[in-house]
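Peer 1: Model the structure of this input:
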Amino acid sequence: MRLVVTEEQEELRGALRRFFADKSPGAEVRRLMESATGYEPAVWKQMAEQLGLQGLAVPEEYGGSGFGVRELVIVLEEMGRALVCAPYFATVVLAATALQASDDKTAQRDLLPGIADGTTIATLAWTENERWDLGAVVMTARETADGWVLDGTKTYVLDGHIADLVLVAARTPLGLSLFAVDGDITGSTSRGGTTPHTPRSGSAAGLTRTALPVLDQTRKLARLDFAAVPARLVGTEGGAEPVLAHTLDIAAVGLAAEQLGGAQVSLDMAVEYAKVRHQFGRPIGGFQAIKHRCADMFVQVESARSAVLQAAATADEDPGELPVAAALAKAFCSDAYFHTAAESIQIHGGIGFTWEHDAHLYFKRAKSSQELFGAPAHHRNRLAHLVGI
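Peer 2: I've put the predicted structure just below:
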C-alpha cells in the first residue's frame, strides 16, 4: 500500500494552497461567517470551473475527473488549513459519495453531473438527535399513489439551509432507505431571517429549513422539517444501510484530513509566535516549557498525517478495511487537532483569546469537528468492536 504523496498530488496541493490563500484570507472567512448562506457563490463557481474540485472524485462518465480518496483528502486538508467557507464537504464528501455508493445508475446519471460542474449544492441528512449512528434513524417514508413522501425531522444537516438537493435517510417497511429531495429554500428560517439563496432546481412542498446556532460559524448546520415532502427513492428500498455506512466512513476520513490541515496551521502559528515574542530579553521559544509544547504538537500533527494517509490509501486500495482505518483516523485526528489548537492559544497567551486573532477560529473548528460525525469516544468504541476487543 503506497503511503507517499506523488509529484502530481503535490502539484495539486500547491495549486490549492495558492488559490485558497487568495480566496479565503482571514478577513473573508470572518465576512462569510456572518453571512446567511455561509459561502461566496463566485468562489464556488471558480472552484468548479478553474480547479474542477467539485468533480474531483466523480467518475468521468458523469462529468468528473475520476480521482480517488487520496486526492480528495489533499483538497480537504488544504481547505482545513484555510478554514474555507463553502458547501464542499456536504456536496462532494457526503452527497456525491452516497450517490456513487448507491449503485443507482439512473440517479447517478441525473444528479452527479450537476454536482461535478458546481451547479448543484447537495447534502446528506441522517441525524435526528445527538447520536450519529444509523441505528438512531427513526424518520419514516411512505409510499402513496403519487410516489414516496417523507415525514419527520433531521438535524445537524451540513449546509442544509442552501442545498438544492437533499439526500435523506428514512425507514420504510423494508428497512433503511435513501431518498432524494429537490430543494426549495423559500420556507426556510434562520436567525437572520429568510435565507437569500435561489434554489437551482425543483421545489419541495412541506420542507422547512431552520439555521441552527453553532460554535463554529465557518460551518453552517440546519434543522430540516419534512411534512409529506415528495421524494425519489435512490437505490433499492431497504438497501441504504451499507451505502450510508460507507459514506460515513469516507466522511470520517475526509474530516480527519480537514483536522490535519487545521492542526498544522495551529502548530505553525504557535512556532512563529514563539520566535518573535520576547520575554526577559529572549524569544519565548527559547524556554524549555515552550519547546516541549511545540515538540508535542509536532508529534501530534505528524501522527495525524500518518493516520490520514493510511485511511485514504485504504479507501482506494482495500475498502474492506476502511471502517477500521476511518474510525482510527477520526478518533486520533479529532484529539490531535483539539490539543494542538488549544496549545496554540496557550502559547499565544492573551492575544490568542481575542476576536482579532485567528487562533480562536481554529480552536472553535477543532472543537466542533471533534464532535461532528461522532466524538472520539464513539469512534474508539466502534474501533474496538471492529477489531474484536
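Peer 1: C-alpha only now, for contacts and for neighbours.
Peer 2: OK.
Peer 1: Show me which parts of the helix or strand harbouring E8 are buried, residue by residue.
Peer 2: For E8, the enclosing helix or strand under DSSP states H and E is helix 7-23. Using 16 or more other Cα atoms under 10 Å as the test for burial, helix 7-23 gives 13, 16-17, 19-21, 23.
Peer 1: For the chain, just list every one of the strands.
Peer 2: Along the chain, counting by DSSP state E, strands occupy 122-125, 140-144, 147-158, 165-172, 175-182, 207-211, 221-234, 278-279, 282-283.
Peer 1: starting at the chain centroid, how far to the first one?
Peer 2: If I follow you right, that is strand 122-125. Distance, stretch centre to chain centre, for strand 122-125: 11 Å (Cα atoms, centre = their mean, to the nearest Å).
Peer 1: can you check stretch 36-50 too?
Peer 2: Relative to its parent chain, stretch 36-50 has a centroid offset of 16 Å by Cα atoms, centre = their mean.
Peer 1: buried residues in stretch 136-149?
Peer 2: Buried residues in stretch 136-149, counted by 16+ other Cα under 10 Å: 137-142, 148-149.
Peer 1: Over to stretch 231-238?
Peer 2: By neighbour count with 16+ other Cα under 10 Å, stretch 231-238 contains the buried residues 231-235, 237.
Peer 1: And the helices in the chain?
Peer 2: 7-23, 26-34, 41-49, 69-82, 88, 97-102, 105-116, 240-276, 288-317, 322-348, 359-371, 376-386 (DSSP state H).
Peer 1: this one as well, want them side by side:
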Amino acid sequence: MDFTQTEAQTDLGHLTAEVTGKLVTADRLRELDRAGRFDDALWHALAETGVLAAALPATVGGGDFGVLEQSAILRELGKSVAAVPYLWSIVVGAGALARFGDESQRAWAEQAGAGTVVLTAALAEEYNWEPTRPATVARQSDGGWLLTGTKITVPHADRAARILVPAMVSGVPAVFLVDPAHSTVRSTAQQVVDWSAEFAVEFTDTPAELVATVESGARILDWILGRAWLGLAAQQLGTLEKALDLVADYAREREQFGKAIGSFQAVAQRLADAYIDVQGLRLAVTQAAWRLSEDLPAGEAVHTAKFWAADAGHRVAHTLVHVHGGVGIDRDHIVHNYFTAAKHHEFALGPATDHLRGLGALLADPA
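Peer 2: Prediction:
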C-alpha cells in the first residue's frame, strides 16, 4: 500500500486545521469545558467552508470523497479536541443513510452535510459487549416498526434530528431511523470523562423507519461499526499527535537542577515510547482507512486500529500528565483537555480488550 496522502486528504486536512486554528483556542476550550460540549461556531464554520459535505457521496450533495478524506478531517479535529459531532453526524449518520437509505432518508443525509441538522447513532448498550447483536428489539405493528430497549452514551442525542438505532428482528440485526422527539423516547444526560454530550436513550414501543431491508441489516451494522471504530481511532491519532507535541515542548522548556527535564533518561525514554506509540497508531489508522476505501476486507485492520487507539492512547495520555507534573492535572491547563479526550477515545465503543476479542474472533473464523 501507498502511505502518501491523496491531494484531497491534504487539502481537507489543511482546511480543517485552518478553521479549527482560528476558532478553537485555549480560552474557547475552557469555556466549553462543561457537560454537553458543543461548539456551534465551529460547526457552522465547517459547514460554510464545505468540510462537512466534502467526503459525502455526490448523490446527497457531497464532494464524493471517502474514508481516507474523512480520516484526515477527523485527525485534525482530534488535534484541536473539537467539540463537534463530525464522526456521528457526517461519517456514520449521513454516510449510512446516503449509502443504504431510501430517497427520504437520503434527504436527511443531505441536510446533515449542509449543517442544518445533526444526526447520530446509538451503538452502545449497558452490559452488552456484542454491538453486532444489540439487546434492543424491534417488532412490526400495523405495517410499521416499534423499538424497545435502552442505548447508552448516544452522542448529541439532545440536538439530533434523527438517530440510527440497531435492533434485533427475529434474531437478526437490523438498523432503524428514529425521531428522538417522539413522546416514547426518553433521553437522560450522562457525564463522561471529557464532558462530551452523551445520553442514555430509552425506547418504549417507539415508531421507527427501517433502513433498507431486514436482510441487509447485518451488513449495514457492520458498515456503521467499522466507520465508527475507525473514526474514533483517527480522532485519537490527532489528539495523541498534539499531546506528544505539547509534552515534548514542555520537556525542552522545563528545567530541574539546571537542565531541561527532557535530558533526563527516564523522561527521554517515556517520550521515545510515546513517539513509537503514536507512529504505530498512525500506521494502523492508515491501513484500516485504505482497506475500507478500496472495499477490501477490513475487519481485522479496523479492530487493530481501535486497539492501538485504546492501548497506545492510555500510555501517551498518562505520559502527558506525568511529565507535566502538577500542571498536568490542573483543569485550567490545556493538557487537561488532551488527557480527558484521549481517555474518552480509549473507552468509547469498547476498550482495548474488547477489540482484541473482536480481532481474535476474526482470526479464529475469518469466514
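Peer 1: Distance-wise, check the residue most central in space within the second structure relative to A274 of the second structure.
Peer 2: Nearest residue to the geometric centre of the second structure (Cα atoms, centre = their mean): L232, 3.5 Å. Counting by Cα to Cα, to the nearest Å, the gap from L232 of the second structure to A274 of the second structure is 19 Å.
Peer 1: Could you do H44 of the second structure as well?
Peer 2: Going from H44 of the second structure to A274 of the second structure by Cα to Cα gives 34 Å.
Peer 1: More neighbours: which of these two?
Peer 2: Taking other Cα atoms under 10 Å, H44 of the second structure and A274 do not tie; A274 has more neighbours (25 against 16).
Peer 1: Now do the same for that one: its match in the first structure.
Peer 2: Alignment note (TM-score structural alignment): A274 of the second structure maps to M297 of the first structure.
Peer 1: which non-adjacent residue is nearest that match?
Peer 2: Spatial nearest neighbour of M297 of the first structure, excluding adjacent residues (Cα to Cα, 6 or more residues apart in numbering): T340 at 5.5 Å.
Peer 1: which residue lines up with that neighbour in the second structure?
Peer 2: Using TM-score structural alignment, T340 of the first structure pairs with V316 in the second structure.
Peer 1: Just give the number of residues close to that match.
Peer 2: Neighbour number of V316 of the second structure under other Cα under 10 Å is 26.
Peer 1: got a list of what it touches?
Peer 2: 240, 243-244, 274, 277-278 (Cα atoms under 8 Å, 6 or more residues apart in numbering).
Peer 1: will you turn the residues you listed into JSON lines that also has distance to T153 of the second structure?
Peer 2: Compiled in JSON lines, these are given as follows (distance: Cα to Cα, whole Å):
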{"residue": "L240", "distance to T153 of the second structure": "22"}
{"residue": "A243", "distance to T153 of the second structure": "25"}
{"residue": "L244", "distance to T153 of the second structure": "28"}
{"residue": "A274", "distance to T153 of the second structure": "29"}
{"residue": "D277", "distance to T153 of the second structure": "27"}
{"residue": "V278", "distance to T153 of the second structure": "26"}
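Peer 1: can you pick the most crowded of these?
Peer 2: L240 (33 neighbours).
Peer 1: For the aligned residue in the first structure for S170 of the second structure, which non-adjacent residue is closest in space?
Peer 2: Structural alignment (TM-score structural alignment) places S170 of the second structure against P173 in the first structure. What sits nearest to P173 of the first structure in space, not counting adjacent residues and going by Cα to Cα, 6+ apart, is G238, at 7.7 Å.
Peer 1: Tell me who's in contact with the one you found.
Peer 2: By Cα under 8 Å, 6+ apart, G238 of the first structure lies in contact with 171-177.
Peer 1: Generate a PyMOL selection restricted to the buried entries among the residues you listed.
Peer 2: Burial among the contacts of G238 of the first structure is assessed by 16+ other Cα under 10 Å; the matching PyMOL selection reads:
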select buried, resi 171+172+176+177
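Peer 1: Tell me which two in the contacts of G238 of the first structure are the farthest apart.
Peer 2: Across those, no pair lies farther apart than P173 and S177, at 9.6 Å, counting by Cα to Cα.
Peer 1: Next, count neighbours for P376 of the first structure.
Peer 2: P376 of the first structure: 21 neighbours (other Cα under 10 Å).
Peer 1: what's the burial count for the equivalent of A227 of the first structure over in the second structure?
Peer 2: Superposed on the second structure with TM-score structural alignment, A227 of the first structure falls opposite T204. Using other Cα under 10 Å, T204 of the second structure has 14 neighbouring residues.
Peer 1: same check, this time on E103 of the second structure
Peer 2: By the criterion of other Cα under 10 Å, E103 of the second structure has 12 neighbours.
Peer 1: which residue lines up with it in the first structure?
Peer 2: That one, E103 of the second structure, aligns with T106 by TM-score structural alignment.
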